[in-house]
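Undergrad: when you get a sec, could you give me coordinates for this:
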Amino acid sequence: MRARVMLDLALGAAVSAILLVYLVWAMLRPEDF
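TA: Below you'll find the predicted structure:
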């Protein structure tokens, strides 16, 4: 059960990090859009 919670937290953190990087990249390179 604890492993499932840790997995969910890890996936949530990974998704948040990817979205954050994408947003920063989009703001730094607006000309590509």
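Undergrad: switch to C-alpha atoms for all contacts and neighbour counts from now on
TA: Will do.
Undergrad: neighbours of Ala14, just the number please.
TA: Applying other CA atoms under 10 Å, we find 12 residues neighbouring Ala14.
Undergrad: next one: whichever strand or helix holds it to chain centre, how far?
TA: Ala14 is part of helix 2-28, with elements assigned from DSSP states H and E. Relative to the chain's own centre, helix 2-28 is displaced by 3 Å; criterion: CA atoms, centre = their mean, to the nearest Å.
Undergrad: for comparison, sequence B:
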Amino acid sequence: MRDAAIYLESIGISSIDINMGCPVRKVCKVGDG
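TA: From the prediction side, this is the model:
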């Protein structure tokens, strides 16, 4: 992930969205998160 972030920064990307999911039961039980 570090190497990818360095590469993306080098080509002008200024932010990365890292979605780690949501462990809340009401979210997980419907396949979201």
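Undergrad: TM value for the aligned chains?
TA: For this chain pair, the superposition-based TM-score is 0.36 by TM-score structural alignment, normalised by the length of structure 1; 13 aligned residues with a CA RMSD of 1.7 Å.
Undergrad: related to what we said a few turns ago, return the list of helices and strands in contact with the helix holding Ala14 of structure 1.
TA: For helix 2-28 of structure 1, there is no helix or strand it packs on, judged by 3 or more CA pairs under 8 Å, 6 or more residues apart in numbering; DSSP states H and E.
Undergrad: what about Ala5 of structure 2, neighbour count?
TA: 13.
Undergrad: whoops, Glu9 of structure 2 was the one
TA: Neighbours of Glu9 of structure 2 (other CA under 10 Å): 13.
Undergrad: mind checking which helix or strand it is in?
TA: helix 2-10.
Undergrad: state the next helix or strand along the chain beyond that helix.
TA: Following helix 2-10 of structure 2 in sequence order, the next helix or strand is helix 25-28 (DSSP H and E).
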